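[1] Got a predicted structure plus its sequence, pasted below:
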Amino acid sequence: MKTTGGTDDQKRRAAERAAELVSDGDVVGLGTGSTAAHAIRAIGRMVADGLDVRGVPTSFDSRALAREAGIPLRSLDEIDGVDVAIDGADQLDRNLAAIKGGGAAHAREKVVDAAADRFVVVADPTKVVETLSRSVPVEVLPDARAAVERDVADLGGDVTLRRAERKDGPVVTDNGNLVLDCEFGTVDDPDGLAQDLSRLPGVVEHGLFVDLVDEAYVGTDDGVDVRTRE
């Protein structure tokens, strides 16, 4: 379910511009995905040049990349807060509501992003839409899968268990849970749907990020479009 589209240059422009927000002494949330990876590498280069920061990774992949880039790491329980979080999105609407979870890391991403004083999404233009319409990833406890599938169907969702691409069986998150991709068509009320999903027993976290994104840096062919919440 990882998203594709946009050029690598567009992603890199957005990510490197967002990395410029990081200041000496900051605690930085390190997102997951191809666009956030560019930001991690850019911050790593800044660290090599003497910047003093601590990174809080949101997934196994972002942790590994940050270590490779030379960024000192901390867990959330080791720090008092996050100054800025930089992360990608699978889809982003005009009000900066986002759908995340193409990499199945949305539970940890949401914890880190919500803890940040400033949460910046980096994206290419293919991720920006008028109204959200992608399927919403929902991380569930394995034993609750069938119950959550029924509850999501009652909300009008079409549910698919996410399958692993190179192994038999389902995708298992870094937290040991399963991911249901829930298709609702056009999501006209992201906040309402987010609240409905959060209330379902067995749901660990869903991929709707509402009222969390402060800014979006959208890379273009010749620069970066900076968007703020309306």
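    Here it is on my side, so go on. Since we're looking at a predicted model, the values are computed, not measured.
[2] From now on I want contacts and neighbour counts done on CA atoms only, so please keep to that.
    OK.
[3] how about the longest helix anywhere in the chain: buried residues?
    Using DSSP state H, we find that the single longest helix of the chain is helix 34-48. By 16 or more other CA atoms under 10 Å, the buried positions in helix 34-48 come out as 34-44, 46-47.
[4] What lies in contact with that helix?
    Here helix 34-48 makes contact (CA atoms under 8 Å, 6 or more residues apart in numbering) with 11-12, 14-16, 18-19, 22, 30-31, 53, 62, 65-66, 69-71, 86-88, 122-123.
[5] Next SSE downstream of it?
    Once the chain leaves helix 34-48, the next helix or strand it forms, by DSSP states H and E, is strand 54-57.
[6] same for the helix or strand following that following strand, what does it pack against?
    Downstream of strand 54-57, the first helix or strand assigned by DSSP H and E is helix 60-69. On a contact count with 3 or more CA pairs under 8 Å, 6 or more residues apart in numbering; DSSP states H and E, helix 60-69 meets helix 34-48, strand 54-57.
[7] Counting neighbours, which bits of helix 60-69 end up buried?
    So helix 60-69, judged by 16+ other CA under 10 Å, has buried residues 61-63, 65-67, 69.
[8] take the one below as the second:
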Amino acid sequence: MDAKKLAAESAVEYVEDGMTVGLGTGSTASWAIKALGEKVKAGLHIQAVASSVASEDLAKQYGIQLTDFSELSRIDVTIDGADEVDAQCNLIKGGGGALLREKIIAYNSSQFIVVVDESKLVRTLGKFPLPVEIVPFAAELTLKQLKNLGCETSIRQKDGKNFVTDNGNLIADCFFNQIEVPELLNNSILLIPGVVESGLFLHPKVHRVIVGYADGTLHLLKGDKKK
């Protein structure tokens, strides 16, 4: 069985009738959306908000009711993937380019459940380039300030053009190699004018991490088991 699929389907077991669910973005989150769709078809009643146009479209395809953010009183649980998870359960996210919306939804969720396969586990963050969402205006100046933090940077490309987020911004991929103190780096990045948000998701807001393995087993890296 696909390890990402296994982890995603396990996370969906935390979703209960009547909940408002945050939908992440990316390949692992897609498995969770599909699994939720099957539960909805079987009678589960939920409403959802999505972190990207792609996830919104997939949710509609699977019959998941979407609601407007203005009508929300709470988000009970959000399920999303990650590009790296360190030993303290800090994350790098944003490989799919939806980090800003993902972080807004995760921050406002009672439970933020992260699902990954074992390949995403690292001792120290940084091998995966850290995505930073920046405004297009004077992007070159923002890149220079990011480089001053000790990384190589490049504007993400797609189909030979600058990749543009659902918010109309750019993604600067920052190659640090090792991020020893994620909290400090995150604060330094957010102080740069032109930066919208970083792809560092810090452990206090990560409530559960479910890891799927190629042999079909699951490991709960953080959080309580479902009662």
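    Arrived safely, thanks for sending. All values reported here derive from a predicted model rather than from experimental measurement.
[9] care to give me the TM-score?
    Overlay of the two chains. TM-score (TM-score structural alignment, normalised by the length of structure 2): 0.94; 220 aligned residues with a CA RMSD of 1.1 Å.
[10] still on that earlier bit, whereabouts in structure 2 does the longest helix of structure 1 align?
    The aligned range for helix 34-48 of structure 1 in structure 2 is 27-41, by TM-score structural alignment.
[11] circling back: who wins for proximity to Gly101 of structure 1 among the helices and strands packed on helix 60-69 of structure 1?
    helix 34-48 (12.8 Å; CA to CA).
[12] Have a look at how far, on average, the closest one is from structure 2.
    If you overlay the two and look at helix 34-48 of structure 1, the average distance to its match in structure 2 is 0.7 Å (mean CA distance after the TM-score superposition for structure 1).
[13] what angle sits between that helix and helix 60-69?
    Note on geometry: by axes from the mean of the first three to the mean of the last three CA atoms, to 10 degrees, helix 34-48 of structure 1 and helix 60-69 are set 30 degrees apart in direction.
[14] do you know how far the residue nearest the centre of structure 1 is from Val27 of structure 1?
    Centre of structure 1 computed as the mean C-alpha position; nearest residue by CA atoms, centre = their mean is Lys100, 4.7 Å away. In this view, Lys100 of structure 1 and Val27 of structure 1 are 22 Å apart by CA to CA, to the nearest Å.
[15] got it, and Val111 of structure 1?
    14 Å.
[16] Which of the two has more residues huddled nearby?
    Each of Val111 of structure 1 and Val27 has its neighbours counted (other CA atoms under 10 Å); Val27 has more, 25 against 14.
[17] what residue of structure 1 matches up with Asp57 of structure 2?
    Per TM-score structural alignment, the equivalent position to Asp57 of structure 2 in structure 1 is Ala64.
[18] quick one on the thing from earlier: could you export the helices and strands packed on helix 60-69 of structure 1 as JSON lines, including distance to Asp222 of structure 1?
    Formatted as JSON lines, these follow (distance: least, CA to CA, whole Å):
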{"stretch": "helix 34-48", "distance to Asp222 of structure 1": "17"}
{"stretch": "strand 54-57", "distance to Asp222 of structure 1": "29"}
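[19] Out of these, flag the one nearest Leu161 of structure 1.
    helix 34-48 (23.2 Å).
[20] Counterpart of Val121 of structure 1 over in structure 2?
    Per TM-score structural alignment, Val121 of structure 1 is aligned with Val114.
[21] wouldn't that match be in contact with Lys205 here?
    No: here Val114 of structure 2 lies out of contact with Lys205, judged by CA atoms under 8 Å, at a distance of 10.6 Å.
[22] check contacts around Asp173 of structure 2.
    Applying CA under 8 Å, 6+ apart, one finds that Asp173 of structure 2 lies in contact with 129-132, 153-156.
[23] typed the wrong thing, it's Gly18 of structure 2
    Contact analysis of Gly18 of structure 2 by CA under 8 Å, 6+ apart lists 45-47.
[24] Adding neighbour count, write those residues out as JSON lines.
    Shown next, in JSON lines, are these (neighbours: other CA atoms under 10 Å):
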{"residue": "His45", "neighbour count": "16"}
{"residue": "Ile46", "neighbour count": "19"}
{"residue": "Gln47", "neighbour count": "19"}
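[25] between the helices and strands packed on helix 60-69 of structure 1, which gets nearest to Leu92 of structure 1?
    Comparing the helices and strands packed on helix 60-69 of structure 1 by their distance to Leu92 of structure 1 (CA to CA), the top pick is helix 34-48, with 14.0 Å.
[26] rewinding a little: mind checking how far the longest helix of structure 1 is from the chain centre?
    Helix 34-48 of structure 1 sits 16 Å away from the centroid of its parent chain (CA atoms, centre = their mean, to the nearest Å).
[27] Not counting sequence-adjacent ones, nearest residue to Phe163 of structure 2?
    Gln157 (4.9 Å; CA to CA, 6 or more residues apart in numbering).
[28] That neighbour -> structure 1?
    In structure 1, the residue paired with Gln157 of structure 2 according to TM-score structural alignment is Arg163.
[29] again with Leu99 of structure 2
    The pairwise alignment with structure 1 assigns Leu99 of structure 2 to His106, based on TM-score structural alignment.
[30] contacting residues for its match?
    Neighbours of His106 of structure 1 in contact, by CA under 8 Å, 6+ apart: 100, 205-207.
[31] For Asp225 of structure 1, state which of those residues is nearest.
    Lys100 (20.1 Å).
[32] can you pull the contacts of the closest one?
    By CA under 8 Å, 6+ apart, the residues touching Lys100 of structure 1 are 88-91, 106, 136-137, 207-209.
[33] on that earlier part again, and the match of Gln157 of structure 2, how many neighbours does it have?
    Arg163 of structure 1 has 16 nearby residues by other CA under 10 Å.
[34] quick one on the thing from earlier: from the buried residues of helix 60-69 of structure 1, which is closest to Asn95 of structure 1?
    For the buried residues of helix 60-69 of structure 1, the nearest to Asn95 of structure 1 is Ser62 (26.9 Å; CA to CA).
[35] Return the residues in contact with the closest one.
    Counting by CA under 8 Å, 6+ apart, Ser62 of structure 1 touches 30-33, 37, 40.
[36] Which residue in structure 2 aligns with Gly202 of structure 1?
    Using TM-score structural alignment, the partner of Gly202 of structure 1 in structure 2 is Gly194.
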